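**Q** turn this into a structure:
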Amino acid sequence: MNKIFLVLLVLAVLTGCEKELDQQPISDPTTETFYAIPNDFIQGANAIYAALRGYPDRQLNLSETRSDNLYAVSDGGVRDWEGINGFHRNLAANPYIAEAWLTNYNGVNRANVLLEQLDKNGHIVTDENLRGRLQGEARFLRAFFYFDLLRWFGRVPIVDRVITASEAATIPQSDIAAIYDFIIADLQTAIPLLPSKSEYAGVDRGRVTNAAAQTLLALVYMTRSGPNLGVNGSGLATNNWQEAAALLDEVIGSGEYQFLEGNNAYASIFSYDNENNAEVVFDVQYITGQNPVAGATFAWLLAPDTWFNANGHPNQGGLTIRPVSNDLLNSYESGDVRKAFSIQTGYVYNGVAETRSFFKKYIDLSRVPNNREDWPINFIVWRFTDILMLRAECTLHGASGSQAEVDQVVNRVRARAGLAPRSQVDLAGLMEERRKEFAAEGSRWHDLIRSGLAESVMSSWIEKEDVQSRIDPFQLNYTLYPIPQAELDAKPGVYTQNGGY
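**A** Now for the predicted structure:
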C-alpha cells in the first residue's frame, strides 16, 4: 500500500465528529496562524483528501444496494440498508444518506479553506508548480464532492467560500445547471494545474493527476447528457458526448495507463500486492497501523461475520448477509472468471450450509486486520477499463468512433473474463457488460441513471427478484435520495424536499 498520506487519514478520524454543514473545519484564528510555511498548505490539502475515507462505503450503501445487484433483505433485524434497497419513502433520517451529505460538505469546506488561504497567503509557497498543484487538488476534490452530492440529491446549495454558521442557514439549493457549471469550472481550472502520473514520485504518488481530473470532467459531461427525468436529477440531456469523448481520448492517448491482460489479470487489478498498478487512474489511498486507526473500512462491510468465522477470523462487526441478487448471479455466462473472484456463492459454518451469495471483491482472507477499520487495501474509483468503456458509451450516443471500436472494447474486456466475443453491442448490452465488470465497485446505480435504463431495469427486476415482497414499486423520484431530515430541521423553509419522500 502506498504511504502517501501519513497525516491524511488520521485527520479523517480526528475530524469525524463534524456533524453540520454549518460548522467551520478550522476556526478563523487557527486558520490565520496555521498557514505559515509551505508544508502547512500540503497538510491543508491532505485534510481535504481525508474526507474521501468513507467514499467506498457510500458507494456500497447507496449505489450497489440501491441497484439490481443486491437483494438486500436481512435475517438479523432491520438494517439501514434495507430501506435503501426497498425504495422506502421514510429515508430522510437514514444514517447512510446523512453521511453522504455531511461528509461531502465537510470536504467542500476544507477545500474552500485551502483555496482561501492560497488566495491570501499563497506567496508563502514559493514553488510556483507546487502552489498551482495545490490549487488543482483543492478544485478537483471540491468538484468531486459536489458531483457526488448532485448525483445523490440533485439540487443542493453551492458553497464556494468559507462561511459562518449564520450564512450556511441562508444558502438555498441551486439549480442543477448551476451546480454543473460550478463543477465544470473547477475541473477546467484544475486540469492544467495538475501533474501527470509519471510526474509524481515517492510519497506523492497517488495524488490527483490531470488524467483523474479529465476523467471526472468526462463523467460529468456524460452524466449531464443523460435523459432529463423531470425530477431535478442529474440528467439534463445536454448532448456533451463528444466533449466527454475528447477528454477520455486524452487519458487513453497519454500512455500512462494500461489494460491488464493475461492469466489472472482481473484478480491482479485488486491484489493487495499490486496497488497503484497500471490500471489505476484514481483511487482512495489508505494507510494502516496508525493511531487513530486510518485504514480502509469498506472491505468488511461486504461479507457476513459467519463467513469470517468459518475462515478462522473473529467477528468484523455483527453483519449479516447483504445478498447478491439472483438476477446478477444468473447474468454471468459460464466460464466468466469475474463471478468467482467477485462473489462468494455459499459456505458452511458450524456444519450449517449458507446458500446465499455476497460480494467478496477486495477481501483477501490472508490479510484480515486485527481492527476491522484498518484494512490494508486502496479503493479504485476509476480504472483504465472504465475509461475504455466510457469512451465506447460516448460513441453509442453519437460521438466519434465506430460500432467496430465499441465491439473491440467490449470484447477485450470479455476476453480477459474468459468469454467469447460479441458484435453489434448496443447501450443496454454495454451496461450489462459494465454491470459484471464493475460489480461491487459502486458504479451500477449511476450507470442505470446515466443511461436512462433505471426505470425499466429496476421495475422488471423488482417483479422478478422480490420474492419476499420487501421492495416498494419503483418511481422516477427514487432516482434521487431525500434531503436529510436534520438539514431540513436546521434550516426550516430554506430547502425543499425531493419528490416522493
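
**Q** C-alpha from now on. contacts and neighbour counts both.
**A** OK.

**Q** distance from stretch 303-322 to the middle of the chain?
**A** Distance of stretch 303-322 from the chain centroid (Cα atoms, centre = their mean, to the nearest Å) equals 24 Å.

**Q** buried stuff in that stretch?
**A** Judged by neighbour count using 16 or more other Cα atoms under 10 Å, the buried positions of stretch 303-322 are 303-308, 313-314, 316, 319-322.

**Q** turn those residues into CSV, including distance to residue 134.
**A** Formatted as CSV, the buried residues of stretch 303-322 follow (distance: Cα to Cα, whole Å):
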residue, distance to residue 134
303, 38
304, 41
305, 41
306, 45
307, 43
308, 41
313, 42
314, 42
316, 37
319, 40
320, 42
321, 42
322, 40
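
**Q** in helices only, show me the residues you listed.
**A** In this view, the buried residues of stretch 303-322 that belong to helices under DSSP state H are 305, 306, 307, 308.

**Q** out of these, flag the one nearest to residue 407.
**A** Proximity of those to residue 407 was ranked by Cα to Cα; the top entry is residue 307 with 38.8 Å.

**Q** residue contacts, that closest one?
**A** 347, 348, 349 (Cα atoms under 8 Å, 6 or more residues apart in numbering).

**Q** need the helices for the stretch 151-300 of the chain, in chain order.
**A** 165-168, 176-190, 210-224, 241-253, 265-269, 298-302 (DSSP state H, counting those that start in this stretch).

**Q** the second one packs against which elements?
**A** Looking back up the chat, that one is helix 176-190. helix 128-153, helix 210-224 (3 or more Cα pairs under 8 Å, 6 or more residues apart in numbering; DSSP states H and E).

**Q** tell me which residues of it are tucked away?
**A** Per 16+ other Cα under 10 Å, helix 176-190 contains these buried residues: 176, 179, 180, 182, 183, 184, 186, 187, 188, 190.

**Q** one more to put side by side:
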Amino acid sequence: MDPVLTKEFTDATYWESAANAELMVNMAYNQMYSADKMWNDEALSDNIYEGRSATDQRLIRNGLANPNMPRFASEWSDAYGGLKTCHVFLANLDRVPDGNEAWKKRKSAEIRFIRAFIYFRLVNFFGDVPFFTSDITLAESETIKRTPKATILAFIHDELSAISMMLPNRNELALSDRGRITRGAAMAFQARAYLYESNWQKTADYCDSLMQNQGVYGTYALFNSYEGLFQPANEYNQEVILDYAYVPGKKQWNKLYDAAPLSAGARLNAYAPLQSLVNNYLTTKGIPITEDAAYSDNNPYVNRDPRMSATIVFHGGKWTDFNGTIRTIYTKPGTGSNDTEKADVYINASANSSPTGYYVKKYYDPSVTQDYNSGLNIIMFRYADVLLMYAEAQHQLGKMDASVWNRTIRPIRDRAKFTAASALDFPTGISAAALTTLIRNERRSELALEGLRYYDIVRWKAGKTYLDGTVTGAKFANGNSDYIRLDNRRFDDSRDYLWSVPRAQMDLNKNLLPNNPGYAN
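**A** Sure, this is the predicted structure:
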C-alpha cells in the first residue's frame, strides 16, 4: 500500500479538509483584485501621469497600444488564472467532508461573486471574450470562441441575484470575517454593472434597495471624515462595502514609495497627479476656480474643496511624517529654505521630483516603517459611490430634484466640509447638460485615485474629451508663468474603448479572431 503524503497534497487528499478549501478561497480573493490593479487602472485615466518610464498605461494613453502589449497579456492571463481557481473550487466543494451545508453555500457564493467580478473586468477591457462556467481543458482553450459581452453581463446579473441571499449582511459578520464578500457587496456590484451599461432604472433600483433596506443588506453610512476613510485606524468602517485586505508585515503594497513627497522618504516620483484633476476640485463656494473672483495664480490652492488636500500634495499643502510631525510641502520652483524643503520642488520632467508639481496623498499610511510597505486595505466598493451612482441614474431618468440631491450629493459635500449654501443646496434652474457635468465632476473629486475614473470615461464614451491632447502639470514652467506640458495623449474613438486580444492568445486560438476594431489580427 502506498504511503499517504504528509507534506504534499494530491487531488485525492487536498479536498479532505475545509481548511485546505479555505486556502483556495483566499487564493481566489487574491486573484480578484489588488492595489497594483487599482493604481494601474487609475494610470489609464486623466488623473495620473506616469513619467518615470514608458509603462504600458502611458503607451496606451499616448495612442501606442498594440496586440503585443504586456498589460493586455497579463490582464487576460491573470483573469483566466483566477477563473480556473474559481471553477476548480466549485467543482470540488462537495468533496469537503468537514464543511457543513451553510459553510458550503456561503463559500460557493463568495467564489461565484469573484468569478463574476473577474468576468466584469474582462468584458470592460476586451468586450467579447471566451466564456465558460466550469474548468476547461488545454485543448478546449485553444478552440473556444468569444462570447458576446451582453451575454456575459446577463450572466453576471443572474449570478449576483442568485447568490445575494446566500451571503451574510455586514451586520452579521464576525470580526475574523471582515473583508469577506457580503450581501451588500453583491447589491453594490449589481448597481455598478448596470451603471456601466447605462441601465439607469436598474442602477437606481439597486442603489435605492441598498440605501433603504439596510436591515437586509447591512448598515452603511458615510464615514465622518473623508481623509480618515483611507487611514488604517478606520478600516472596515461603516462606509466600506467591500475592500481588498492587506496585512501589515505579511501582505503589503508600496505604490506611494514612488508617489509621495521625496522629503517624506519616497524613492523618486513615477506616479503624479495631473493639473486637470487639481482643476476639478471646486472652491469652497461650490464653483469652479476659474469662476471665482478670489482666484489668484499666486495662490491657487486656498479655499478649495477639502478633498483635494486629502488626495493630492500641492505647493503649500501639509504632510504628516511617520513620526507625527506636520510640515509644509514646497513644490514651486524657487521655494524651500533648506535641503529637505527643496527636495520636492519641481525641476523638470526627468528629475526625481514630481514632473507635474504634485504628489499623491490618498492612501498614505502613516504607520509604515520602511519603504512605504503598507498593510492598508484597498476599498473596492463604498457607500459614497452608491449615492453618486443613484444621483447619476436619477438625473439620467429625469428625476433629479432637491430631494434626490439631499439624499446623495449634499451629504457627500457635507462630509467633505463644505459649508456655503451655494455648495450645499440643490442648484435650482441648472440646465440638464450642466447638471450632467456637475455630477461627473463630483464623482471625480470624491473617487479620485480609487481606480474608477477610467471606467467612467469609457462608459460615458468621452475618451476624446478627457483622454486626448496635451496633459499638463502645475503652473511652474517658464518662470512659473506657464503650465508644465507633458505627453501628448491620443484617443481613437474607433479603437480605444476596447483593448486588443493579446497576440499570444490569437496565435494559440484562431477562433478569437477577428480582433477588436482598430487592432491587427
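
**Q** follow-up on the earlier one: for residue 243 of the first structure, state which of the buried residues of stretch 303-322 of the first structure is nearest.
**A** When these are compared for distance to residue 243 of the first structure (Cα to Cα), residue 322 wins out at 38.4 Å.

**Q** do a quick rundown of the strands in the stretch 1-150 of the second structure.
**A** Along the stretch 1-150 of the second structure, counting by DSSP state E, counting those that start in this stretch, strands occupy 48-49, 129-130, 146-147.

**Q** hey, which of these is tucked in deepest?
**A** The highest average neighbour count among these, using mean count of other Cα atoms under 10 Å, belongs to strand 48-49 at a mean of 26.

**Q** which residues sit against that one?
**A** Contacts to strand 48-49 of the second structure, defined as Cα under 8 Å, 6+ apart, come from residues 42, 43, 58, 270, 271, 272, 273, 274, 356.

**Q** wait, residue 243 of the first structure sits on residue 221?
**A** Yes - with contact defined as Cα atoms under 8 Å, residue 243 of the first structure counts as touching residue 221 (7.2 Å).

**Q** those two: which has the busier surroundings?
**A** Between residue 243 of the first structure and residue 221, counting by other Cα atoms under 10 Å, residue 221 is the more crowded of the two (25 against 15).

**Q** spit out the contact partners of that one.
**A** 240, 241, 243, 244.

**Q** just these now: which is nearest residue 501 of the first structure?
**A** Nearest to residue 501 of the first structure among the contacts of residue 221 of the first structure, with distances taken as Cα to Cα, is residue 240, at 31.2 Å.

**Q** how much space separates the closest one from residue 37 of the first structure?
**A** Plainly put, residue 240 of the first structure is 42 Å away from residue 37 of the first structure if you go by Cα to Cα, to the nearest Å.

**Q** comparing those two, which shows the higher neighbour count?
**A** residue 240 (20 against 14).

**Q** ok, back up a step: and which of the ones in helices among the buried residues of stretch 303-322 of the first structure is nearest residue 335 of the first structure?
**A** Nearest to residue 335 of the first structure, judged by Cα to Cα, of those is residue 307 at 24.6 Å.

**Q** looking at the ones in helices among the buried residues of stretch 303-322 of the first structure, which is nearest residue 491 of the first structure?
**A** Set against residue 491 of the first structure, the nearest of these by Cα to Cα is residue 305 (40.1 Å).

**Q** could you find the closest non-adjacent residue to the closest one?
**A** What sits nearest to residue 305 of the first structure in space, not counting adjacent residues and going by Cα to Cα, 6 or more residues apart in numbering, is residue 315, at 5.1 Å.

**Q** contacting residues around that neighbour?
**A** 305, 306, 308, 309.

**Q** swap in 7 Å and give it another go.
**A** When contacts are counted by Cα atoms under 7 Å, 6 or more residues apart in numbering, residue 315 of the first structure touches 305, 308, 309.

**Q** give me the aligned partner of residue 208 of the first structure over in the second structure.
**A** Counting by TM-score structural alignment, residue 208 of the first structure lines up with residue 181 in the second structure.

**Q** its match touches residue 109, doesn't it?
**A** No - with contacts counted by Cα atoms under 7 Å, residue 181 of the second structure stays clear of residue 109, the gap being 8.7 Å.

**Q** measure residue 124 of the second structure to residue 498 of the second structure for me?
**A** From residue 124 of the second structure over to residue 498 of the second structure the distance is 8 Å, taken as Cα to Cα.

**Q** same deal with residue 274 of the second structure?
**A** 24 Å.

**Q** same check, this time on residue 510 of the second structure
**A** Distance from residue 510 of the second structure to residue 498 of the second structure, by Cα to Cα: 19 Å.

**Q** neighbour count: those two, which is higher?
**A** residue 498 (19 against 15).
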